[in-house]
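Asks: predicted model and sequence below, questions to follow.
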Amino acid sequence: MTFRPKKMRMLEWFPDAVISTRGPHSAKALYLTFDDGPNPAHTPALLELLKQHGAKATFFLIGREAERHPSLVWRIVEDGHSLGNHSYTHPQFHALSHREQWHEVQRTDQVLHGFDGRRHHRFRPPRGVFSPALALRFALNRRNLAYWSYDTLDYQGRKPEELAARLRAEPPRAGDVMLMHDDSDCSRHMLEELLPEWKQNGFTFPALPA
């Protein structure tokens, strides 16, 4: 198990204009990102934890879920976090045509526009799957695919305390974009332990720039 899989290290060679894996090189900044929300069972408690520690994050939302739970999206925005695009239905992207993939992106941008007024949002493909054609289309539209540099593995069904211990053993570095998820309480329980420690070590937690 590794938090920095070989695929992520390879993606770091791409220009940020095409695929971004790390955040701006601010002094001791970690970029917390959460996929698959909003989720009424988990998002409110996560937002409370972030507020408690003065941390901002980027929420890569599923468009359909944002439509179902608009009050949660408003709260994310009002708390100063950034919205990201994680497709409209979170499908198996490799099974879609290019046209269907682009429709998933555009439909979610339209949904999120109603909350933050932005026409385009950082896009993170479901499960990190994308085609060369999609990457090219993003590049031609002067947009990039938003990846991550540090995978917390919070989706593997392991206990949060086990993952927290492993994160301490292989700690993140300044500028890392942390992949987490907002469809369970695993990431929240990890952060309950780790955020105070990271703050004590001088880290700050800004949202990714728009």
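Replies: The structure has been received and is ready for your questions.

Asks: switch to C-alpha atoms for all contacts and neighbour counts from now on
Replies: Fine.

Asks: show me where this protein has its strands.
Replies: 19-20, 31-37, 57-61, 82-85, 145-146, 150-151, 177-181 (DSSP state E).

Asks: list the buried residues for the lengthiest helix in the chain?
Replies: As assigned by DSSP state H, the longest helix anywhere in the chain is helix 98-116. Neighbour counts over helix 98-116 (16 or more other CA atoms under 10 Å) mark 98, 101, 104-112, 115 as buried.

Asks: from the contact counts, what lies against it?
Replies: helix 63-68, helix 70-78, strand 82-85, helix 132-140 (3 or more CA pairs under 8 Å, 6 or more residues apart in numbering; DSSP states H and E).

Asks: need the contact list for the residue most central in space within the chain.
Replies: Centroid-nearest residue in the chain: residue 33, 3.2 Å away (criterion: CA atoms, centre = their mean). With contacts defined as CA atoms under 8 Å, 6 or more residues apart in numbering, residue 33 is in contact with 57-60, 177-181.

Asks: also this one, for the comparison:
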Amino acid sequence: MLFIKSKAITFFISGILFISLCLAVFNFGAHPYFQNWKKEKVLITEVKTEKKAVSLTFDDGPDPINTPVVLDNLKKHNAKATFFVMGSRAEKYPDILKRIASEGHEIGNHSYSHVDFNHKDNKFLLNEIERTNAIIYQITRQKPSLFRPPGGYLSYALVELTKDKDITIAYWTYKQDSKDWRGVRANQIANHIIKNIEPGQIIILHDGTPNGLETAKAVDILVEKLSNDGYEFVTMSELIRIGNEE
């Protein structure tokens, strides 16, 4: 009887593990394969480097009000960044996308529609990625190699799909999520990032939310402070290159 119960428990646990591998995981790092994907470098959260280099990344744009202010503040301090744009917004605001590219920033893919990927089939996921890549290329001639899934969605199917397309999943450094989209003030956003700064980090921010102007102001504050402390702000692909060289 004990043996039967033990087998039943083992089967139940195995079933739960299988389900977790198939479905999305929204808690940072909670997917069972998360660490393996990091080791394989198909998913990036930071890089190992002694160089004082970090990457600012911006999600959910381009936005006609917020993104130009972010760009102004980056230009003011000669800082580079990576913008993870939505295909639908890139179509709507092509001139802003062109400006991002012309000022030396990197453009990454943040899906076309930013819908919940959970329970979507591979055909849908692939269309969201490829449609956005095509729009970005048509407007800027940049070919995105980085994809940041909306909401941090992760599944085995998504990772295999991006691997087949030679696309890296661009996550972020856990302690460098200031939750700027929640309506916090610029000083709070900047102070969170400054307090937790370390070389090789990928910092997540949002230029496409209603709180985007506070984020833009925070960029001015934090880039000035950290630049004075010797930090360099580079695109995410450049940060990955720096990490690979060490």
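Replies: That came through, no problem. Note that the structure is predicted; figures quoted are calculated from it, not measured.

Asks: hang on, the earlier thing: make TSV out of the strands of structure 1 and add distance to residue 157 of structure 1.
Replies: Listed next are the strands of structure 1 as TSV, based on distance: least, CA to CA, whole Å:
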stretch	distance to residue 157 of structure 1
strand 19-20	27
strand 31-37	16
strand 57-61	21
strand 82-85	24
strand 145-146	24
strand 150-151	14
strand 177-181	12
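
Asks: out of these, the one nearest residue 69 of structure 1 is which?
Replies: Across the strands of structure 1, the minimum distance to residue 69 of structure 1, taken as CA to CA, is reached by strand 31-37, at 9.4 Å.

Asks: which residue in structure 1 lines up with residue 192 of structure 2?
Replies: Using TM-score structural alignment, the partner of residue 192 of structure 2 in structure 1 is residue 166.

Asks: state the distance from its match to residue 153 of structure 1.
Replies: 10 Å (CA to CA, to the nearest Å).

Asks: and for residue 184 of structure 1?
Replies: 12 Å.

Asks: residue 77 of structure 1 now?
Replies: 26 Å.

Asks: quick one, which of those two is more surrounded?
Replies: residue 153 (20 against 16; other CA atoms under 10 Å).

Asks: show me what the more buried one lines up with in structure 2.
Replies: With TM-score structural alignment as the criterion, residue 153 of structure 1 matches residue 179.

Asks: next one: residue 116 of structure 1
Replies: By TM-score structural alignment, residue 116 of structure 1 lines up with residue 140.

Asks: kindly report the same for residue 73 of structure 1.
Replies: Residue 73 of structure 1 maps onto residue 97 in structure 2, by TM-score structural alignment.

Asks: my guess is its match contacts residue 141. True?
Replies: No - judged on CA atoms under 8 Å, residue 97 of structure 2 makes no contact with residue 141 at a distance of 10.8 Å.

Asks: more neighbours: those two, which one.
Replies: Neighbours per residue (other CA under 10 Å) separate residue 97 of structure 2 from residue 141, with residue 97 holding more: 24 against 13.

Asks: how much space between the aligned residue in structure 2 for residue 58 of structure 1 and residue 231 of structure 2?
Replies: Alignment note (TM-score structural alignment): residue 58 of structure 1 maps to residue 82 of structure 2. Distance, residue 82 of structure 2 to residue 231 of structure 2, by CA to CA: 16 Å.

Asks: more crowded one of the two?
Replies: Neighbour totals were compared for residue 82 of structure 2 and residue 231, and residue 82 leads with 25 against 18 (other CA under 10 Å).

Asks: need the contact list for residue 208 of structure 1.
Replies: 23-24, 31, 57-58, 82.

Asks: and if you look at residue 90 of structure 2?
Replies: 61-62, 97, 135-136.
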